[in-house]
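Chemist: got a structure for you, letters missing:
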């Protein structure tokens, strides 16, 4: 059964209620994580919770729960749901108070955890790859924070969908490609992996982290360094990473065919190596 936990209350998603004075609702004033469970076991929960703590600290939200307590809440909610292949959403907002930009000092954060069935992912996503578009970067300067304020990503995803693409890649004025609207980007050049450094321009994705580790175990050279749009367009392979779909090949960017228009061999090797981590 799909469940919601909210500040100690547990029930169905349909019954869950959040106050209209919640600062997440009024200001997008909060942070979140999404964790995937495989056969009842959450993958990289510790890494996700560590990043949640970093995001909260960056936006000056003091988490009142000890890490062990927070973990137990999530584990117990997943267990109570009975769902084996699940998506677990964890959200912390600054709290509830009458609307005002300056938050009250003694406000207690709100914790929401939802457990949903993992959506079906078509096999063609991996066997055929997806299309992407590029667009100018227009987000804030703290992309390393996993903020619930996702208006820019929503707009980028809408534009990608209208263009028949699955993802939008953000490009800085100097031509540097940073990340996707909901993914990290890897390109392959001369047999090496390249992804943008984990600075304020990108979210340091958990799957991104494990892809870099897998590359090391496979003896594949991996570099965290900036690359530009010309590097992207002439790449041998391109793939994106994220918690839900894991590793997805990109075969077309702005109408330009990448790697012959088919998923590449290194992408397949990396995905196979990653899959072995959660089996």
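Modeler: Nice, I can see it. Note that this is a predicted model, so its numbers are computed, not measured.

Chemist: every contact and neighbour count from this point should use C-alpha atoms.
Modeler: Noted.

Chemist: tell me where the stretch 151-279 of the chain has helices.
Modeler: For the stretch 151-279 of the chain, the helices identified by DSSP state H, counting those that start in this stretch occupy 151-162, 206-217, 229-233, 265-275, in order along the chain.

Chemist: reformat those as CSV; add distance to residue 173 and mean neighbour count.
Modeler: Putting the helices of the stretch 151-279 of the chain into CSV (distance: least, Cα to Cα, whole Å; neighbours: other Cα atoms under 10 Å) gives the following:
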stretch, distance to residue 173, mean neighbour count
helix 151-162, 17, 16
helix 206-217, 24, 18
helix 229-233, 11, 17
helix 265-275, 29, 17
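
Chemist: got the ones you listed as TSV, with distance to residue 137 columns?
Modeler: Conversion of these to TSV gives the following (distance: least, Cα to Cα, whole Å):
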stretch	distance to residue 137
helix 151-162	9
helix 206-217	20
helix 229-233	13
helix 265-275	26
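
Chemist: let me see the contact set for the closest residue in space to residue 194 that isn't next to it in sequence.
Modeler: By the measure of Cα to Cα, 6 or more residues apart in numbering, the closest residue to residue 194 outside its immediate chain neighbours is residue 223, 4.8 Å from it. Neighbour list for residue 223: 192, 193, 194, 195 [criterion: Cα atoms under 8 Å, 6 or more residues apart in numbering].

Chemist: take the one below as the second:
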């Protein structure tokens, strides 16, 4: 038994020593195997923290100012004051990208209230915990952009402050798992017969009149950074759009549907709960928005 445990321990140690990523933890850049936070961190105990995910293309960040703005808004809603300025957070991201040789992928950033003994009320005077790491993944040449993706519908069981990018993501993880088990890429959440958003994306349709539709901002959805960019592009290119709720029947009867997210950009939705949207292939407007967004990303990174 001891030998078996020792062999397992050696295998785990071997896996850890082969990890080459550098992680940022509270002011230090450390190997992944050495990255540690306290068991008394309120992020671990209460999900008392927020996060951001920034896309990286060509070794440079996409829409980073918008991510910083949303981060500041989320922190303010929770009365957390970041120990780093926006400029310092930018430097952290840039150093992680450089140290990990990241050309394409994402940087994940998480800030929690900090470390204290377990009490529900906020302990004041804490130094927030900051963790950031990179993940390499293909973003530009995504085969799903050509094929489109299926989505399924799930009840929206989240809390009432969805505009805060909270690390409390269990309902979203449950929805994503349901989607995976049912052969779908994403789950769109439904509340009062209206589609709010995806578990990790914003939801769009091109309705039967040819108008681009998405939920208006409010406490019921997250203010998506890529969502914001798409609406700006719609305005710049003369595409009619409305920030107006849409129901299940409207989505099923739409000409096109798509989702947006920092790590997916714009992806066509070709079916909902097994029912085709349009002819079941990526639509022309969706393709155009992905093309415009990618062009903008690449121009930013020249």
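Modeler: Looks like it arrived, so ask away. All figures in this text were calculated on a predicted structure; none of them were measured in a lab.

Chemist: sorry, back to before: what do we get in structure 2 for the residue nearest to residue 194 of structure 1?
Modeler: With the correspondence set by TM-score structural alignment, residue 223 of structure 1 lines up against residue 242 in structure 2.

Chemist: which one of the helices of the stretch 151-279 of structure 1 lies nearest to residue 184 of structure 1?
Modeler: helix 206-217 (6.6 Å; Cα to Cα).

Chemist: that closest one vs structure 2, average offset?
Modeler: Following superposition, helix 206-217 of structure 1 is found to deviate from structure 2 by 1.0 Å on average (mean Cα distance after the TM-score superposition for structure 1).

Chemist: what does that helix contact?
Modeler: With contacts defined as Cα under 8 Å, 6+ apart, helix 206-217 of structure 1 is touched by 44, 47-48, 184, 221-222, 241-243, 246, 270, 273-274.

Chemist: so which of the contacts of residue 223 of structure 1 belong to strands?
Modeler: In strands, defined here by DSSP state E, the members of the contacts of residue 223 of structure 1 are 192, 193, 194, 195.

Chemist: please report the distance of the aligned partner of the last one in structure 2 from residue 203 of structure 2.
Modeler: With TM-score structural alignment as the criterion, residue 195 of structure 1 lines up with residue 214 in structure 2. In this structure, residue 214 of structure 2 and residue 203 of structure 2 are 6 Å apart, going by Cα to Cα, to the nearest Å.

Chemist: likewise for residue 116 of structure 2?
Modeler: Distance check for residue 116 of structure 2 against residue 203 of structure 2: by Cα to Cα, it reads 38 Å.

Chemist: can you give me the end-to-end span of stretch 216-231 of structure 2?
Modeler: With Cα to Cα as the measure, the first residue of stretch 216-231 of structure 2 is 11 Å from its last.

Chemist: returning to that earlier point: what's the most distant pair in the ones in strands among the contacts of residue 223 of structure 1?
Modeler: Checked with Cα to Cα, these reach their widest spread between 192 and 195, with 10.1 Å between them.

Chemist: more crowded one of those two?
Modeler: For residue 192 of structure 1 versus residue 195, the count of surrounding residues by other Cα atoms under 10 Å is larger for residue 195: 22 against 17.

Chemist: hang on, isn't the more buried one packed against residue 224?
Modeler: Yes: taking Cα atoms under 8 Å as the contact criterion, residue 195 of structure 1 and residue 224 are neighbours in contact, 5.0 Å apart.

Chemist: just to revisit the earlier point, between residue 116 and residue 203 of structure 2, which one's more packed in?
Modeler: When residue 116 of structure 2 and residue 203 are compared for neighbours, residue 203 comes out ahead with 25 against 17, by other Cα under 10 Å.

Chemist: the more buried one pairs with which position in structure 1?
Modeler: Using TM-score structural alignment, the partner of residue 203 of structure 2 in structure 1 is residue 185.

Chemist: show me what contacts that match?
Modeler: Under the contact definition (Cα under 8 Å, 6+ apart), the residues listed for residue 185 of structure 1 are 178, 179, 195, 196, 238, 239, 240, 241.

Chemist: distance check, it against residue 103 of structure 1.
Modeler: Plainly put, residue 185 of structure 1 is 36 Å away from residue 103 of structure 1 if you go by Cα to Cα.

Chemist: just to revisit the earlier point, looking at the contacts of residue 185 of structure 1, which is nearest residue 261 of structure 1?
Modeler: residue 238 (10.5 Å).

Chemist: which position in structure 2 pairs with that closest one?
Modeler: In the superposition onto structure 2, residue 238 of structure 1 corresponds to residue 257 when matched by TM-score structural alignment.
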